[in-house]
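Novice: after the sequence you'll find the predicted model.
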Amino acid sequence: MRKLIVETRDRVYPVFIGYGLFEGGILSELDLPFSSGALITNQKVGPLHAEKVSQAFLKRGFRLSSLALPDGEEFKTLASAEVAYHFLLQEGLDRKGFLVTLGGGVITDLGGFVASTFMRGIAYYQVPTSLLAQVDSSVGGKTGVNLEEGKNLVGTFYQPYGVIIELSFLKTLPEREYREGLAEVAKAAFLAGGEFLEVLRVQSEALLGRDYSVLEDVVERAVLFKKEVVEQDEKEKGLRSILNYGHTVAHGLERALGYGTLRHGEAVAIGMMVEAMIGLELGITRPQVIEIQKVILQELGLPLRVEVALSAEDFWAILKYDKKREAQHIKFSLLRDFGDPVFGVSVPEETFKKVFDSVRGAVLQ
């Protein structure tokens, strides 16, 4: 087992990474001075893992009532949050109660949002079951739900009380969902550069084969990188926005195509390619970044293209709903080089349209 401690102004909490954590009594490592608890999962993950997690809490004296929401990005909504609120009230949860979120990025984001707003904030523990959630969304305290206009437009910064990354849960992950998580691993490696990037380049085949010794190392590296960024900038006033690399375009793609058509990690992979080309056009990104990034993403089995029946002008209009917009300026996080990110780059509309039109055949179609 590996253990990291995230230290923010709002909360200090542990992140555990390993195998057989629930069988090994991991909950004895957590302080659970609460009255009662509930588990929020989805209808796909619940039948696979909810019983194991619930039994571990039962041994600590907590019987968890369980709510299984529909699976999919299209259900990360205020309507789903309201379903959860009513459930918690029916189960008698009070301000001293706690939530356990069991699932991928949709559940960790949605469950965290529910915890942050129910009774004006209750404790919650993240148990991410997808690779994407394990390396990214379960750590750092970003919560949120989607609106018709865009992703995560309603949300909070609310740190969990603990994160338990059980790597054996990845065994049940469908191949497409597993691979999308590799996009967030790649993003972290591109931002970190150095040894992390080299490990990714050398171990791409082992990662695709779900070699668990390699996975444990890579997940720890990704979480450690995010932890260090979050500790410096918990509420994304500056540095933390580097973690949005690839995401401005990705969120636009998800909305343009309809939530659930592209998986989030797939959109991020395409988004990183487009944003690298924007950086090149602006004279920020070195040409080698594009070529190396392309090779790594291809080796990880990630898509670099998708059909989008939108003009550059229409796609730019979608980006105006991105939460990183400031006044009329859309802010991007880009790479100068691997390990050398830059944030808060205001990309002119004409530059974006020029790149978008030039890459439609190579990347977007």
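Specialist: Cool, got the structure. Numbers count the residues shown, from 1 in each chain.
Novice: for the rest of this, base every contact and every neighbour count on C-alpha atoms.
Specialist: Fine.
Novice: what is the subsequent helix or strand relative to the longest helix anywhere in the chain?
Specialist: Using DSSP state H to define each element, the chain has its longest helix at helix 212-232. Toward the C-terminal end, the helix or strand that comes next after helix 212-232 (DSSP states H and E) is helix 247-257.
Novice: chain center to that next one: distance?
Specialist: The chain centroid and the centroid of helix 247-257 are separated by 14 Å, computed with CA atoms, centre = their mean, to the nearest Å.
Novice: quick one: secondary structure of the residue lying farthest from the centre of the chain?
Specialist: Of all residues in the chain, residue 61 sits farthest from the chain's C-alpha centroid, using CA atoms, centre = their mean; the distance is 31.1 Å. In the three-state summary, residue 61 is assigned as coil, counting by DSSP: H, G, I helix; E, B strand; the rest coil.
Novice: second structure follows, compare the two:
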Amino acid sequence: MNQIHVDLEKNSYIIHIDKGILPKFAEIAKNHLTLSKTAIVTNDVVGKLYGNILKESLNSAGIETIVIEIPDGEEYKSFAGAMMIYDALIENRINRQSVIIAMGGGVIGDLAGFVSATYMRGIPFIQIPTSLLAQVDSSVGGKTAINHPKAKNMIGAFHQPKFVFIDVDVLKTLPERELKAGLAEVIKHGIIMDAELFGYMEDNSAKILNLDSQCLEQIVARSCRDKANIVEQDEKESNIRAILNYGHTIGHGIEAVTDYNVYRHGEAVSIGMAVAGKLAVNLGILDEDIVERQNHLLKKYGLPTDFPDLDIDRVIEAIHLDKKSKSNGKSRFVLLKDIGEAIIYENVTDDQIRNAIMEMKG
């Protein structure tokens, strides 16, 4: 069992990580906050697997609970998806003393978090991430959002959870493609700030891909600790937190151009990291052998590194629409200097982006 404290003064919270603990959720959560009435927000896939387990845990503790299921898919991380949840909250008289519980992957966490940030001008919420990507990244740090058709995560708020509850055993029902997509974010954390984690990923790939519980708990806890350290320094991404966007500038462009339904987020980020590595080499700030080591590890976990057959100009246009892009027609990129060391590089030109992409086309 691991407990990680995210120190954000009045917004501080605990990340509780263990295996086989979902049936004990209410017992554990009541040590951290008061629960009287809860609304579980999940999707129709996760709900069938774990909805009853969570609801029974809450009901057995005398906690009134409703379940709101939305269809699975990134396309529901939208105003329409949010409206479905708002309607159910109002119909069931959820109020400011109630707690929303987001149980699902990154889409559910972002969407339910956004709803909790805006419903009645903000009510508490808990994250129960069930995908690896959500466990190691999106459930920690308080970023909540929905997508706009032209850009990912464009409409949102910073709204910290009251508690993050992670049961690594739920990863055993995760489709293999989703598991690998989540591993991209673990590798990212190693690449940008934790060389020891990167080395652990290199040395334990077989165990991790075979869902060894001890290895999974190790990489989830290490990733959460790494991200918590950054969030504590920069809660609202005014400076150092931006390094967590490594691979995301290109990745979000790929997702936007393909309407969010071709690539998993982690797959797009993996390609984005490969392009960012080539860009750093071209700019003279990174050795080629480091990029080769990065890309070798991504491929080892079944992740893509070649840029797909997409219109490069459309991807660059999507990059300029991204909220992390600069307003002077140039772009801001997170780039590597070494394994475990990243920098924010200003004023990358479209031609430099285009050249790096062309070199990474399959």
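Specialist: It's in. This one's a predicted model, so the numbers in the text were calculated from it and none came from an experiment.
Novice: any idea what the TM-score is?
Specialist: Comparing the chains after superposition, counting by TM-score structural alignment, normalised by the length of structure 2, produces a TM-score of 0.96; 359 aligned residues with a CA RMSD of 1.3 Å.
Novice: returning to that earlier point: what about the residue farthest from the centre of structure 1, distance to residue 165 of structure 1?
Specialist: Residue 61 of structure 1 is 22 Å from residue 165 of structure 1, where distance means CA to CA, to the nearest Å.
Novice: centre of the chain to the longest helix of structure 1, how far?
Specialist: Computed by CA atoms, centre = their mean, the chain-centroid distance of helix 212-232 of structure 1 equals 13 Å.
Novice: check the mean deviation of it from structure 2.
Specialist: Mean deviation of helix 212-232 of structure 1 from its aligned counterpart in structure 2 after superposition (mean CA distance after the TM-score superposition for structure 1): 0.5 Å.
Novice: which strands or helices does that helix pack on?
Specialist: Contact here means 3 or more CA pairs under 8 Å, 6 or more residues apart in numbering; DSSP states H and E; on that basis helix 212-232 of structure 1 packs against strand 2-7, strand 12-18, helix 175-192, helix 194-202, helix 204-208.
Novice: chain center to stretch 99-110 of structure 1: distance?
Specialist: When C-alpha coordinates are averaged (CA atoms, centre = their mean), stretch 99-110 of structure 1 and its chain have centres 11 Å apart.
Novice: may I have the distance across it, first residue to last?
Specialist: Distance across stretch 99-110 of structure 1, first residue to last, is 12 Å (CA to CA).
Novice: where in structure 2 does that stretch fall?
Specialist: The counterpart of stretch 99-110 of structure 1 in structure 2, using TM-score structural alignment, spans residues 100-111.
Novice: buried set for that stretch?
Specialist: Within stretch 100-111 of structure 2, the residues scored as buried using 16 or more other CA atoms under 10 Å are 100, 101, 102, 103, 104, 105, 106, 107, 108, 109, 110, 111.
Novice: equivalent analysis for stretch 121-140 of structure 2, please.
Specialist: Per 16+ other CA under 10 Å, stretch 121-140 of structure 2 contains these buried residues: 123-140.
Novice: the residue farthest from the centre of structure 1: what's it in contact with?
Specialist: By CA atoms under 8 Å, 6 or more residues apart in numbering, the contact list for residue 61 of structure 1 is empty.
Novice: where does residue 35 of structure 1 land in three-state SS?
Specialist: State at residue 35 of structure 1, reduced to three classes by three-state DSSP: coil.
Novice: ok, it - contacts?
Specialist: When the contact criterion is CA under 8 Å, 6+ apart, the partners of residue 35 of structure 1 are 94, 96, 97.
Novice: element containing the closest residue to residue 91 of structure 1 other than its chain neighbours?
Specialist: Leaving aside its sequence neighbours, residue 91 of structure 1 sits nearest to residue 65 (CA to CA, 6 or more residues apart in numbering; 7.2 Å). When elements are defined using DSSP H and E, residue 65 of structure 1 is found to belong to strand 64-69.
Novice: next one: the helix or strand that that strand is followed by to chain centre, how far?
Specialist: Beyond strand 64-69 of structure 1 on the C-terminal side, the first helix or strand identified by DSSP H and E is helix 78-90. Distance, stretch centre to chain centre, for helix 78-90 of structure 1: 23 Å (CA atoms, centre = their mean).
Novice: could I get the buried residue list for helix 78-90 of structure 1?
Specialist: In helix 78-90 of structure 1, the ones that count as buried by 16+ other CA under 10 Å are 78, 80, 81, 84, 85, 87, 88.
Novice: closest to residue 317 of structure 1 among those?
Specialist: Taking CA to CA as the measure, residue 317 of structure 1 lies nearest residue 78 of these, at 23.7 Å.
Novice: residues touching the closest one, list them.
Specialist: Residues near residue 78 of structure 1 by CA under 8 Å, 6+ apart: 145, 146, 147.
Novice: if I look at the residue nearest the centre of structure 2, how far off is residue 248 of structure 2?
Specialist: Nearest to the centroid of the C-alpha atoms of structure 2, with distances taken as CA atoms, centre = their mean, sits residue 138, at 2.9 Å. Using CA to CA, one gets 13 Å for the distance from residue 138 of structure 2 to residue 248 of structure 2.
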